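Visitor: How does the following fold in three dimensions:
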Amino acid sequence: MRDQEPAAGHPGRRLSTKETAELLGVKPETVYAYVSRGQLGSRREPGGRGSTFDAEQVQALARRNRRESEGSSGGGDLSVRTRLTLIEKDRFSFRGVDAVELAERHSFEEVAEWLWTGRLSPGITFTAPAAAVTAARRAAGALPEHAGPTDRLRVAAVAAAAADPLRFDLSPDAVLGTARGLVPTLVAALPPFPRSHRDTGPMAHRLWARLSGREADEASLHALDTALGLLVDHDLAVSTLAVRLAASARAHPYAAVSAGLGVIEGPLHGAASGLAHRLLLDVLDQGTAAPVIADELRAGRRIPGLGHRLYPGEDPRARALFALLKDVPGAGPALAAARDIVATTARHTPLHANVDLALAVLTASSGMAATAGETIFAVARTAGWIAHAMEEYGERPLRIRPSGHYVGPKPPLPLPE
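Guide: Below you'll find the predicted structure:
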């Protein structure tokens, strides 16, 4: 500890990178990884040569890391049994099958069916119930013009639920029927571009007509379809945990999906691809990543599209998408910009591109809005959420009940005046 500085717990105390790493028990490189993931904030002091960190925030992260490593007891199950997704050694699988190979070789609908049933159904398509589509479009159409796609999806899910009198039937066959109808209903609730109104055929084709005003080529459609398949599930992401909590309380599938949709708008989850999209456009506009990265860091913002807590190496979803994007007409400049972002940032922080950056290349090079990546994520993950809900319906109700760690004043206190 340096002389004449307040103690670590004193308000306003700033720690150096070295002190922060020692307190967290990690390498300095890992400290910057925490920054990139939004788990720590950093500030470069005037005249200083390195970043500094708020001591209280560092100590809170250290306590959280200790609790996660030591586990917690009592109050219910904190581990969730699942047969769906396994992530290990920079690879992930769906029901034991390599997820990347599955998404590359099969349509999004086929991947979803595999996740739901453990059976492959070649050529399967999903059909939205007419009553659900009418209700969803009416509800979504009543939103203000500035409402985003995720707003429309949330409202559409609620409206579709109200139109389904059988929504409370939680038997496996009933939930499977709901799943096959809800995914296309959500897509149908999104406004299409004037040139196209496709509500039949593969889901990737229907979704493209609502994300881009350009005619789709086969390479672009294959990239979008593969992205949907890759994003179907990713173990217990925060939105998936919300879905399982809802399903544990026996909320119907529409309500469980609504719980997931309520979580994904955070910049550290479903909305991350939109931040990467805007970053990518800035780099394309400037012609180089260096000034853009400098501006982000100067503003104290994390660099989106880099690093993933579950993958020390490269995100396999990003690797698969980047390979496909090489064949997409017009994607060359965005791919080069993405490589420039990674190379520029890697001078100090050894982070790889994640799926958000790859998704941003697809959306930016296809003339889509910055919100398109979040829409793709939400539509894909809806299938995974329902798979987790189906699993949870087979478990003991309300089994996921962690205990709070109370840190407030010790009772009894006198009643307030």
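
Visitor: Only C-alpha atoms from now on, for both contacts and neighbour counts.
Guide: Will do.

Visitor: Tell me, how many residues neighbour residue 66?
Guide: For residue 66, the neighbour count with other Cα atoms under 10 Å is 12.

Visitor: ok, it - contacts?
Guide: If you count contacts by Cα atoms under 8 Å, 6 or more residues apart in numbering, residue 66 has none.

Visitor: Flag every buried residue along the host helix or strand of it.
Guide: Assigning secondary structure by DSSP states H and E places residue 66 in helix 55-70. Neighbour counts over helix 55-70 (16 or more other Cα atoms under 10 Å) mark 55, 56, 58, 59, 61, 62 as buried.

Visitor: Serialize the residues you listed to a markdown table and add fields for distance to residue 341.
Guide: Compiled in a markdown table, those are given as follows (distance: Cα to Cα, whole Å):
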| residue | distance to residue 341 |
| --- | --- |
| 55 | 30 |
| 56 | 31 |
| 58 | 27 |
| 59 | 31 |
| 61 | 28 |
| 62 | 30 |
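
Visitor: What is the nearest of these to residue 254?
Guide: For the buried residues of helix 55-70, the residue nearest residue 254 by Cα to Cα is residue 61; the value is 34.7 Å.

Visitor: and the gap between the closest one and residue 272?
Guide: Residue 61 sits 22 Å away from residue 272, taking Cα to Cα, to the nearest Å as the criterion.

Visitor: likewise residue 259?
Guide: Distance, residue 259 to residue 272, by Cα to Cα: 19 Å.

Visitor: The helix or strand containing residue 376 packs against which elements?
Guide: With elements delineated by DSSP H and E, residue 376 resides in helix 372-393, which encompasses its position. Where contact means 3 or more Cα pairs under 8 Å, 6 or more residues apart in numbering; DSSP states H and E, helix 372-393 is packed against helix 108-117, helix 149-162, helix 172-188, helix 218-230, helix 238-248, helix 253-261, helix 272-286, helix 355-365.

Visitor: Let's see this one next, to set against the first:
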Amino acid sequence: MPGTTRGRAGLLATWSATRLVLLLCVLGVLVLPGPDVTTDVSVIYRGWYEVLRHGAFPLGDVTWQYPPAAALAVVAPGALPFLGYATAFFVLALLADLAVLCLLLRAGRGPGRSAGGAWVWTTGAAVLGPTLYARYDVMVTAVAVAALLAAARHPRAAGVLAGLGALLKVWPALLLVGVARRRTWGAAGLTVAVLTSVSALAAPGALAFLTSQRDRGTEIESLGALVFHLARRFGWSGRVLLRYGSVEFLGPYVDVVSAAALAVSGAALGWLLLWRLRARALAPHAVADAAFTAVLLLTTTSRVISPQYLVWLVGLGAVCRCFRQSAMRWPVGLVLAAAAATVLEFPVFFADVVASDPLGVALLLVRDGLLAAASLSAARRLWRATVPPAPEAPAPRRPAAAGLSPAGRGGRPATDR
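Guide: Below is the predicted model of the structure:
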């Protein structure tokens, strides 16, 4: 139809224009204020690549905190040696971005579907800025989007993709929270078992990621970090330090706040378990809503909220918006607003965030406040849309009048017993 064709042409034009700008940013042609976001690729990822290509995990590097399949994303640029490592990585990230768009465009066709998902991805991922192409999270998100969209018609394929995603960066395991099919769970479990075994045999240290982050503190962009940003204004004696590849608070009471964050994340997992026990059979749109809600809750309550985490949320939110019946329209909108705030706090005004200056703290209050509001709204909407209300208790029976049976009040006389 002409309107649909024009709409798709406008979408593709918007995607192309915004991605050209992002490529120019990561290639250094355009420069945003703040730190260079591409150093993770050109320095850290490249260093891991040199170790991994020789058949070992970079266990001596404290910044390596990832499941074994993450090695696939790190070594993949080696397939394009003529481009150089960093440029090849950016090209692969662009292709993953394009794959997400194609999946969403296809999913948005047909009755009950919407092109809104493709628009959410096109705009939401773009406003995150060059971080989209300077981390391997866009590749993980492509796998997660494919898994969610396959869940209804191809349950085994969905399980394989979810298992692969979990071994790329753990969080895609939450995609299964709304899936009831045993074939999907079985395929996911088998994929994890096989890939983990192969990785462990190929190189030692495949499971080191399970304990690599136990000593982490509170990252300065997290919700809990707002306590210390404000406390610094009143003489708190802690400090900011680069640890485990992110900037964290260290000092008095940091362990308390970190433990509290873990407790809140545990409570969120408990709520998800309760919801799953109470929810009725879930339609495809509800499975997507559940995955988005689960990842949103665990991201918001985490000790670490890195800018690239928003890539996950935008991708899952885009899947939700492919379904007209999705209950996540408002939470997804809040996540898009949080994405716009994220590019301001990193990289543009990151120095203000590190220094706990008023501008930096205000940006974090806005971004983390939007994520918290989105989490509460998503949880409430998911529960109301999928959990049947408790049955009403029957009204108590009124006692019969003295000396009369029900039949004795205008009916047959009660017989003596």
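
Visitor: Can you give me the TM-score here?
Guide: Counting by TM-score structural alignment, normalised by the length of the first structure, the TM-score of this superposition works out to 0.22. Behind it: 152 aligned residues with a Cα RMSD of 7.1 Å.

Visitor: Give the buried residues for the helix or strand containing residue 146 of the second structure.
Guide: Mapping residue 146 of the second structure onto the secondary structure by DSSP H and E places it in helix 137-150. Judged by neighbour count (16+ other Cα under 10 Å), helix 137-150 of the second structure contains these buried residues: 137-150.

Visitor: which residues touch that helix?
Guide: Contacts to helix 137-150 of the second structure, defined as Cα under 8 Å, 6+ apart, come from residues 73, 93, 96-97, 99-100, 103, 107, 132, 157-162, 164-165, 168-169, 172, 175, 287-288, 308-309, 311-312, 315-316, 319.

Visitor: if we go to 6 Å?
Guide: 96, 100, 158, 161, 162, 312 (Cα atoms under 6 Å, 6 or more residues apart in numbering).

Visitor: Next secondary structure element downstream of that helix?
Guide: In the C-terminal direction, the helix or strand that comes right after helix 137-150 of the second structure (DSSP H and E) is helix 155-169.

Visitor: And the very next helix or strand once past that following helix, what does it pack against?
Guide: The C-terminal neighbour of helix 155-169 of the second structure among helices and strands, as given by DSSP H and E, is helix 182-202. In terms of contact count using 3 or more Cα pairs under 6 Å, 6 or more residues apart in numbering; DSSP states H and E, helix 182-202 of the second structure is assigned the packing partners helix 155-169.

Visitor: Quick one: list the elements packing against the helix it packs on.
Guide: In terms of contacts (3+ Cα pairs under 6 Å, 6+ apart), helix 155-169 of the second structure is packed against helix 137-150, helix 182-202.

Visitor: got the angle for it vs helix 182-202?
Guide: Taking axes from the mean of the first three to the mean of the last three Cα atoms, to 10 degrees, helix 155-169 of the second structure and helix 182-202 form an angle of 40 degrees between their directions.

Visitor: Name the residues of helix 155-169 of the second structure that are buried.
Guide: Judged by neighbour count (16+ other Cα under 10 Å), helix 155-169 of the second structure contains these buried residues: 155-169.

Visitor: Neighbours of residue 273 of the second structure, how many?
Guide: If you count neighbours by other Cα under 10 Å, residue 273 of the second structure ends up with 13.

Visitor: same thing with residue 88 of the second structure?
Guide: Here the count is done by other Cα under 10 Å, and residue 88 of the second structure has 18 residues near it.

Visitor: swap in residue 103 of the first structure?
Guide: For residue 103 of the first structure, the neighbour count with other Cα under 10 Å is 26.

Visitor: repeat for residue 221 of the first structure
Guide: The number of residues packed around residue 221 of the first structure, counting by other Cα under 10 Å, is 18.

Visitor: and the gap between it and residue 292 of the first structure?
Guide: Residue 221 of the first structure is 30 Å from residue 292 of the first structure, by Cα to Cα.

Visitor: same question, residue 135 of the first structure
Guide: From residue 135 of the first structure across to residue 292 of the first structure, the span is 44 Å (Cα to Cα).

Visitor: do residue 229 of the first structure as well
Guide: Taking Cα to Cα as the measure, residue 229 of the first structure and residue 292 of the first structure are separated by 32 Å.

Visitor: about what we covered before: what's the angle between the helix holding residue 376 of the first structure and helix 108-117?
Guide: Following the same axes, to 10 degrees, one obtains 20 degrees for the angle between helix 372-393 of the first structure and helix 108-117.

Visitor: higher neighbour count, residue 229 and residue 292 of the first structure?
Guide: When neighbours are counted by other Cα under 10 Å, residue 229 of the first structure and residue 292 differ, and residue 229 comes out ahead with 30 against 20.

Visitor: Could you point out which of the helices and strands packed on helix 155-169 of the second structure sits nearest residue 365 of the second structure?
Guide: The closest of these to residue 365 of the second structure is helix 137-150. By Cα to Cα, the value is 24.1 Å.

Visitor: okay, the angle between that closest one and helix 182-202?
Guide: Between helix 137-150 of the second structure and helix 182-202, the angle comes out at 150 degrees (the same axes, to 10 degrees).

Visitor: returning to that earlier point: what is the nearest of the buried residues of helix 155-169 of the second structure to residue 199 of the second structure?
Guide: Comparing these against residue 199 of the second structure with Cα to Cα picks out residue 167 as the nearest, at 10.4 Å.

Visitor: residues near residue 343 of the first structure, how many?
Guide: Residues contacting residue 343 of the first structure under the criterion other Cα under 10 Å number 18.

Visitor: which SS class is it?
Guide: Following DSSP: H, G, I helix; E, B strand; the rest coil, we place residue 343 of the first structure in the helix state.
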